[in-house]
Every structure is written in C-alpha cells, then in structure tokens.
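Student: below are the sequence and a predicted model for it; my questions follow.
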Amino acid sequence: MESPTRFETLAEDALLLRFGDRIDIELNARVQAAAACLRRLPRVECVPAYASVLLRFDPRDWPGDGGPHLQLQAAADAALAETGEGVAAAHELVIPVCYGGEYGPDLAEVAAHCGLDEAAVPALHAAADYRVAMLGFAPGFPYLLGLDPRLMMPRRSDPRQRVPAGSVAIGGRQTGIYPEALPGGWQVIGRTPLRLFDLAAEAPALLAAGDRVRFRAIEADAFRQLATAHSG
C-alpha cells in the first residue's frame, strides 16, 4: 500500500511534500516522478530527497486567498492529479571503477564482514542497478539505492580525514561516490576516474537525483588512462 502524501510548511518560502519516512527504492521512485512533474510549476525550485520533495518559491509569485503556501499546494495538487506521479525519465550512466588495492582499501574488510570471497564484492557491486536517490553531504555526492543486501556494511568506527575524490564506498544499505577529497566514514571499495563535480561545467554535477547508474569493473592501467583523459 502506497504511503499517503502530505504537505508541510517549512518556512515562508518553502513547502515540503512528504511521501513517507523511510529509505526505500520504490518510495524514492515516486518522489523522483513527482519532482519531474512539479518542475513544470512556474518559478518553483524542486529538490527531491529520499522520501520528500522540497519546493522553494518566492511568496510574491503566489498571491491569493489563504496565502502563498495554500496557493502553491493547490497548484501542486492539480499538477499531480493531471499527470499522476507516473515514472520519471531517467538518465543512465555507466561508471568505471577500479576495485580493491590502493583504490579500495576497505574491500577486504567488507568481504570478511559479509562472509564473502574478496572477488565476490566487486562482482556483486557491479551487477546491481542503482538509482540516485538524492545529492547531498557535499556538492555532487550521489546517494545510490539498489545495493545488494549481501554487501550491507556499517560505516567505519574511525572515519578518515581524507577520502580521495572518486572513491566508491558503502555505507549501510547504500553506495556513494565522493566527488572531491573529503572526510568520510563509508567503506571504500574502489575508485572511479570520472569527475563527479566540476564547477566550471554547464551542469556541474555529473549525476542528478533520479538518474540510473551501473558500475563497470576496470583494471588499474585503464583507471590511469581514463584519469589522464578526464584530468582536463
């Protein structure tokens, strides 16, 4: 049974459309589809999260009886009723990853914790289909849902002060990719040579909420070649 939606007033210029309160790939798919629909509203910024969509707006754009929040809520309800939540169109990207070794220092620990052979961790990780649930923590950091349950792994008890850019890591039931060198406590199992965030690019973040992701295992030589190609 689908969770009912509800609107919550967050600030004079912010309204939250909440679909539930759990991290769930099917619930997040509803969020992404609704966000795609609500982006058609004029002068409204839509920011999807795990189970909600934040609507940012200028109250002066939504005059009328009951105030701007009720006016925007009515417009959002009408938009969703007209088109339905549907299915959001998704951009798909295959991300090359060099697993283990210097690029994945926690792979052996993940394998031991999960009772798996070390070779099984990359195989299971790269076999899954992922969806970008949201961006957060740092610009361009994607929270990916779809991790094989056999790879679930708690965060490190001793977070690192510096996790290299491109590090692919597991935190609980999710996978993420560090867009820059950052502090972090997720379990690092590999690294991609792709650049996840470039402020000078027309679209700074490589990924967006709702995108679909697959990982492809590569060797260290291929990593170095691709890293050189993407360094500019």
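Tutor: Happy to help now that I have it.
Student: contacts, neighbours, all on C-alpha from now
Tutor: OK.
Student: what number of residues lie near residue 164?
Tutor: Other residues lying near residue 164 total 17 when counted by other C-alpha atoms under 10 Å.
Student: and the one 10 residues further on, by the same measure?
Tutor: Applying the criterion other C-alpha under 10 Å, we find 22 residues in the vicinity of residue 174.
Student: so what's it up against?
Tutor: The contact partners of residue 174, by C-alpha atoms under 8 Å, 6 or more residues apart in numbering, come to 143, 144, 145, 146, 147, 152.
Student: what of residue 191?
Tutor: Residue 191 makes contact with 97, 98, 99, 103, 104, 165, 166, 167, 168, according to C-alpha under 8 Å, 6+ apart.
Student: hang on, the earlier thing: specify which member of the contacts of residue 174 is nearest to residue 70.
Tutor: Ranked by distance to residue 70 (C-alpha to C-alpha), the contacts of residue 174 are led by residue 143 at 31.6 Å.
Student: A further structure is provided below for comparison with the first:
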Amino acid sequence: MAATLPPPRLLPSGDSAVTVEFSRTIDDDANQRVLALDKALAASPIDGITETVPTYRSLLVHYDPEKIGFDALGEKILPVATRPLPPVTRARRWRIPVAYGGEHGIDLEDVAKALNTTPDDIIARHAGGDYKVAMIGFTPGWSYLSGLDRSLHMSRRQNPRLLTPAGT
C-alpha cells in the first residue's frame, strides 16, 4: 500500500471557511491532491461543509460554524487529505476552438518575436498540446488549464494594457 502523503496546511479563511493548502506554488501534483480531496469530500460528506471550491493548489472549504468548528473540521479533513491518491481514471476529452492572431489574439506577433520564432510555430505548438482543466474560474465555463509546453511559457507583460478589446 502506498504511503500517506504529507499533510496540507489548514488556513482559516474568515469565520466559516478553511483553505486546505497543498503547495505554495502552482504544480500538477498539488492540483491532483486538491481534486482528489474535493472528490473524496463529495463522495463522503462531512456534516457542516456547505461548499468546496478547488483551485490550482488549495481547496477552499466553506462550513457552517454552528454545526462544526475549525479544529473539528481540520481533524476530519486531514486524514482524507493525506490518503494515497486514487488511480488516475480516464478523463473526458474536449475539443476547444481557438482563434489565433488578428483581433482575437493581439499578442501573437509579440509572443513569436519574444520566443524567437514565427506565429505559425507558436500556433502549431499551442494547438498540438494536451491540457488538463485544473480549476474553474469565477466566470461560468471559464477553465484554467495546466499542461502548456514549457517552450511557450512567457512572463507577464511589463506594462499591462489598461484596456483589452472585447473578444480577445
């Protein structure tokens, strides 16, 4: 049997939520643990939990403090969070249409220039990847992905745009 995993940090988030933090950086191992804990809590609910919100590296657990306190909740969550990860199951595959360049991708030329390549090469490398939904964002249907080819990693813009045109 696989060894249990190191415990996450339990951080109070206001008076009715706890952040179960698996890492201080974004990485796929931490995200796998977040999603496993979220799934385990859904399968075997703990009385008092009202909602869970997975992120790249932590799970926010909202609870009713009249039903369970922070310490008692932590005592119930930690054993679940340190279990060996379940085997990877076959994932659903989605095909997402992407428009590159022009009015829909106003940074394509700059990215290609910064990476010393062509827009066509950037498109081919990006479109050829397999990505994993790591979390769902604040906008319905907006998913945050992991799995980008390291050769496409870029720093943020040095001077952020004050206005981003609609549709980009």
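Tutor: Received it, and whenever you're ready, just let me know what you need. Source: prediction; values computed, not measured.
Student: just give the TM-score of the two.
Tutor: A TM-score of 0.79 describes the superposed chains when it is computed by TM-score structural alignment, normalised by the length of structure 2; 158 aligned residues with a C-alpha RMSD of 2.4 Å.
Student: okay, and which of the contacts of residue 174 of structure 1 map to strands?
Tutor: Of the contacts of residue 174 of structure 1, the ones assigned to strands by DSSP state E are 143, 144, 145.
Student: aligned partner of residue 26 of structure 2 in structure 1?
Tutor: Aligned counterpart of residue 26 of structure 2 in structure 1: residue 23 (TM-score structural alignment).
Student: actually residue 113 of structure 2, not the one I typed
Tutor: In structure 1, residue 113 of structure 2 lands on residue 112 (TM-score structural alignment).
Student: so which residues of structure 2 form helices?
Tutor: Secondary structure of structure 2, counting by DSSP state H: helices at 28-43, 70-81, 108-114, 119-127.
Student: would you format the contacts of residue 174 of structure 1 as CSV with neighbour count included?
Tutor: Output for the contacts of residue 174 of structure 1, formatted as CSV (neighbours: other C-alpha atoms under 10 Å):
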residue, neighbour count
143, 23
144, 25
145, 25
146, 19
147, 21
152, 17
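Student: out of those, which is nearest to residue 108 of structure 1?
Tutor: Nearest member of these to residue 108 of structure 1, counting by C-alpha to C-alpha, is residue 152, at 13.9 Å.
Student: hang on, the match of residue 26 of structure 2 packs against residue 50?
Tutor: Yes: if you go by C-alpha atoms under 8 Å, residue 23 of structure 1 and residue 50 touch, sitting 6.0 Å apart.
Student: more neighbours, those two?
Tutor: It is residue 50, of residue 23 of structure 1 and residue 50, that has more neighbours when counted by other C-alpha under 10 Å, with 26 against 15.
Student: OK, contacts around the more buried one?
Tutor: 22, 23, 24, 27, 28, 31, 133, 134.
Student: tell me the counterpart of it in structure 2.
Tutor: Checking TM-score structural alignment: residue 50 of structure 1 goes with residue 56.
Student: ok, and the closest non-adjacent residue to its match?
Tutor: In this structure, residue 56 of structure 2 finds its nearest non-sequential neighbour in residue 31, 5.1 Å apart by C-alpha to C-alpha, 6 or more residues apart in numbering.
Student: count of residues packed around that neighbour?
Tutor: Neighbourhood size, residue 31 of structure 2 [other C-alpha under 10 Å]: 23.
Student: hmm, it is touching residue 38, no?
Tutor: No: taking contacts as C-alpha under 8 Å, residue 31 of structure 2 lies outside contact range of residue 38: 10.5 Å.
Student: what separation do you get for the match of residue 50 of structure 1 and residue 17 of structure 2?
Tutor: The gap separating residue 56 of structure 2 from residue 17 of structure 2 is 17 Å, by C-alpha to C-alpha, to the nearest Å.
Student: name the helices or strands packed onto the strand ranked longest in structure 1?
Tutor: Ranked by residue count, the top strand of structure 1 under DSSP E comes out as strand 92-99. Here strand 92-99 of structure 1 touches strand 187-191, strand 212-217, helix 220-230, going by 3 or more C-alpha pairs under 8 Å, 6 or more residues apart in numbering; DSSP states H and E.
Student: now it on structure 2. Mean distance?
Tutor: Following superposition, strand 92-99 of structure 1 is found to deviate from structure 2 by 1.5 Å on average (mean C-alpha distance after the TM-score superposition for structure 1).
Student: tell me which residues of that strand come out buried.
Tutor: 95, 96, 97, 98, 99 (16 or more other C-alpha atoms under 10 Å).
Student: nice, that's everything, thank you.
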